[in-house]
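> What follows is a protein structure lacking sequence information:
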């Protein structure tokens, strides 16, 4: 009962050549095909039930061989022929020991010794199990495939004053597109219209609409809710958030968990062992039992073969992990592979960045203090330089209202990660950053600023201290809840590592109940802290961040968790888990989903091994028939599948 289907984002989701879910004649054709696949099973079941009734209450004169044999053969072939064909194909690939071969040998052997109803019953229930498995896999995929339904089919681009319908892949950066109310945004860009509301549920899992204002970012996959808006494209389709999410989803199931890999390796060894054990059950009693009857011991061996089929393990365990990935995506969390679900269950130490992770990363200028320059002139110089940076603090400074904006000549700009910016503005050498930058460049400054709690941007012009700007950030609404939930889940150590001031970092950590807080850190200093944590063997460390400077920390941690909404491309690329909603509380959600997935997988392993071991023993002793064997194989597989899909309905 092996499922070879893969999740393929490029395939249609409604069977109509598009991904809109529309009602199309071809969609009805697809439904017809889906119905037709049940016909062999229905026919087989009808013939089997009729045969059993006639066997017990009908005319024995009519229902004797060869009529009886032909009747059950007709019942067997609709469900048995596909399995036998698959067995032959596998044998041609030098894979003799597989479930198809086991089922084929067992049922053909049952036919050979006259156990016709049992042979048909085994194959029929096997086919039923296949259909249940397909339905379960489809349901597990549905939560992930919802992302595929948000692929835009076209973009309305403005070219030479005309509105043209084109493929999103053909739109260039800098072009303007129109998005009507109810339409999906086809590409990442900046809103040029005053404002509009967007449904972000497909990207973030959040049903609450988001209001986006002029010059704010709009992502591909969002649905415009209000009116026609104009957007300036900032990324080609291949680099859009939507395209990257789809790529992550496509490859998520290819990274197997250790348990899944172990079970697959186990099945490769286990299957030939049980085959030879079954052979031994059929032949060895000839040398050990006085009244040896080949037909009796062959039947026991065939029962043993059916019971031993590793379907429940090989199917339900990958399905359990697949369901976990699907459930996570439904809640706005993307796991890049099943292996990270497993790793998340062992998590006991969480290290977080501050800005953009625990705080909103939306800074506002609070105060401008100038030592020698006019404040308006000073902010103009600084804003001109900061315009060349994407840092949240830089955006706060550039968005600060200026009375007399003018164009400055800016050149030789250099961003020094963890320090700040340097460059020339109208021929003046500017340094804009933290105390470390001033110390590095040998600039004397007013050290009394250390008593200020807010974030401070120091300014030096031509290597002379010129003043400072204070910036304030705000913690996220669910930051405190995130810490409380992590504590409940048994995370014993929570730490904040930030490039922001120690006073600000410490104040936030105290307010949220975080164990340790370290500020004024460069990216390499964050890595050093993580390396120290990892020297303790029992520590399984997750780092949560969003900026490009967090990439080294995300890469070195056991589990890298990136804030996908505001996070940089580099952070998202290197992370193992992506939180699309930018909510730190989703870290706890990810842990709960991982633990629930792990519980389901272990339940399935215990269920399969316990029942199979019991019925195998009974079969070898002659106390189990083919019908018990069917339950031990297909029945246990169905129970395991139903248990695996439970995770898709759980609330986290």
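Received the coordinates, thanks. Note that the coordinates shown come from a computational prediction; the quantities given were computed from them, not determined experimentally. Residues are numbered from 1 along each chain as shown.

> use CA for all of it now, contacts and neighbours both
Will do.

> Just the residues contacting stretch 568-584, thanks.
The contact list for stretch 568-584 (Cα atoms under 8 Å, 6 or more residues apart in numbering) reads 203-206, 332-337, 340, 357-358, 476, 478-479, 482, 545-548, 550-551, 554-555, 559-566, 586-587.

> immediately after the longest strand anywhere in the chain, which helix or strand?
Scanning the chain for the strand with the most residues, using DSSP state E, yields strand 464-472. With elements assigned by DSSP states H and E, the helix or strand that comes after strand 464-472 is helix 479-488.

> and that next one, which residues are buried?
For helix 479-488, the neighbour count (16 or more other Cα atoms under 10 Å) marks 479-480, 482-487 as buried.

> could I get the residues you listed as JSON lines with distance to residue 110?
JSON lines is the format used below for the buried residues of helix 479-488 (distance: Cα to Cα, whole Å):
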{"residue": "479", "distance to residue 110": "64"}
{"residue": "480", "distance to residue 110": "64"}
{"residue": "482", "distance to residue 110": "59"}
{"residue": "483", "distance to residue 110": "61"}
{"residue": "484", "distance to residue 110": "60"}
{"residue": "485", "distance to residue 110": "56"}
{"residue": "486", "distance to residue 110": "56"}
{"residue": "487", "distance to residue 110": "58"}
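
> Presented hereafter is structure B, for comparison with structure A:
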């Protein structure tokens, strides 16, 4: 957790003076100095207003120095540390020169106010960063801290990192599962909201995979560990989230480089404003022009940009993680906002990737009796189609004998002395059994059944669409994505049928992984396309890596997805694709709003300051005021909805 805290403070605090001097500082350390400084400033201004005789010269200077030091000292220290590190021209240097210059000119309240407002700006920023970080902290908090492992004939408490593969752990009601494993108990109800963003409990059965960080909702359960802690899905995701903010966007990197060039230019211009008028202005007064230069320095401070831009991206990363979408870095928030073409795998992305019975048609036999014969034969098979058939609910499966597998055709066997054939059209033809013509137009997999040498019916097996598959395509269209392509290794007829159901105009079936890669590469050669590819992260790894943005579905259980994809949709819901694009667009919009806001106001006030038409108070607004507005604008990301 400290890693994220440090990264947040250093990477998203405009390099604030308080962060600079103490990496693990908290907002509590800033409140007290700000309160002291504010109280002394108000009293000092009141004493100035009433022109009390004792409040002059050194007494006045000492009083305002007392107000300046609590908020100014951290900035002065940060400036000195930066200079010693070889970074002379920083925002700390600008603030220090401007405020010390104000004191040199006797403008004590202005000098204090600049530093006080800067500190107040940090307080707002600290609140904003804490809010933005809250969603990621919630994810980090799912890290389990204890495991009850079965050793020496009893369950004992152990650190999850000390539990090995194959060991048995016990999880009580309300506790988090500490490690990935296989459920040994008959069933379980798990809350995976912290991992996937979905609040609906998941019902699990014996043998199902369960993941660390899930909360056990009902009864005591037992789990056999399949991964050590550092290899568990939650540990990998936590590492991903902690590193996400380190991957800067091009906009962030540009602003940082810009600030390094911009700051020295500002300093030299301030020197020019002070010195050059001596040669051109007849009534030149050094103090007046120095005051203008100091105003110029305060206005020029790039804090609004250096604070708000990383904060905007950080807010986007936090908002996305709240919705079960993990971006591997701010750069991908930028890229996904420009996506105008989405290429999707079919199986496992738009469909469930699991065969299910779609239709059962019988002839001269009841469905229940028909299925009892079929299931008796299929219990001897390990084929995925057999698994789908065996999901049919029946009280008792009959016993089959002499079951034989006929390569490329199906199965034959005997149930209670009755010969049964279960397989494809070739199997029926080989036994001279006529199949109805109506089945010829069915594009899905059809299982034909003959009982006692008579055709008795057929079963249609299909890979069912995900619940939100249609909604996903609709939302992509609403988001302005006009080019949606579906690619599949499944046969062409099934691919086209699924595409028709989902209103996808371009679809291609019968593709190998390298064929999908070629399709995406061909699209990328067209400069008008910014392509996102969505796959299950297993056999689609090459395409995920090649596309402009690789999006993996159901990344929680897929190591390859976590390694290869740029964006991971933990909930396995394709409707989240449009949501991810919208979050990227919102983040980019807010970042650019802040850039325009900061530059626009600063340029206007800079011109006024150089011409002597702006005071230090306007300078404070142009610096700290704009920074506050930019921070508040960035915070809006935490309250937006992208449904």
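The structure has been received and is ready for your questions. Quick caveat: nothing in here was measured; it's all calculated off a predicted structure.

> that older thread, which ones among the contacts of stretch 568-584 of the first structure lie within helices?
The members of the contacts of stretch 568-584 of the first structure that map onto helices under DSSP state H are 203-204, 340, 479, 482, 551, 554-555, 586-587.

> wait, which of those is closest to residue 465 of the first structure?
residue 551 (32.3 Å; Cα to Cα).

> can you give me the helices in the stretch 251-400 of the first structure?
Ranges of helices in the stretch 251-400 of the first structure, per DSSP state H, counting those that start in this stretch, are 258-283, 285-288, 294-308, 311-330, 338-344, 375-386, 392-398.

> Kindly compare burial across the ones you listed and name the winner.
Among the helices of the stretch 251-400 of the first structure, ranked by average contacts under mean count of other Cα atoms under 10 Å, first place goes to helix 311-330 (a mean of 27).

> tell me the average deviation of it from the second structure after fitting.
Compared with the second structure after fitting, helix 311-330 of the first structure deviates on average by 0.4 Å (mean Cα distance after the TM-score superposition for the first structure).

> now that helix against helix 258-283, angle please.
Here helix 311-330 of the first structure runs at an angle of 160 degrees relative to helix 258-283 (axes from the mean of the first three to the mean of the last three Cα atoms, to 10 degrees).

> What span of the second structure is helix 311-330 of the first structure aligned with?
Under TM-score structural alignment, helix 311-330 of the first structure corresponds to residues 303-322 of the second structure.

> show me what contacts the aligned partner of residue 70 of the first structure in the second structure?
Aligning on TM-score structural alignment places residue 70 of the first structure opposite residue 62 in the second structure. For residue 62 of the second structure, the contact set (Cα under 8 Å, 6+ apart) is empty.

> Work out for me the element residue 62 of the second structure sits within.
helix 57-84.

> What is the next helix or strand after that helix packed up against?
Following helix 57-84 of the second structure in sequence order, the next helix or strand is helix 91-104 (DSSP H and E). Judged by 3 or more Cα pairs under 8 Å, 6 or more residues apart in numbering; DSSP states H and E, helix 91-104 of the second structure is in contact with helix 57-84, helix 108-140, helix 286-300.

> Apply 6 Å and report the result again.
Helices and strands touching helix 91-104 of the second structure, by 3 or more Cα pairs under 6 Å, 6 or more residues apart in numbering; DSSP states H and E, are helix 57-84.

> Near residue 467 of the second structure, how many other residues are there?
Residue 467 of the second structure has 14 neighbours, counted by other Cα atoms under 10 Å.

> again with residue 36 of the first structure
Other residues near residue 36 of the first structure come to 11 when the count uses other Cα under 10 Å.

> corresponding residue for residue 648 of the first structure in the second structure?
Using TM-score structural alignment, residue 648 of the first structure sits opposite residue 638 in the second structure.
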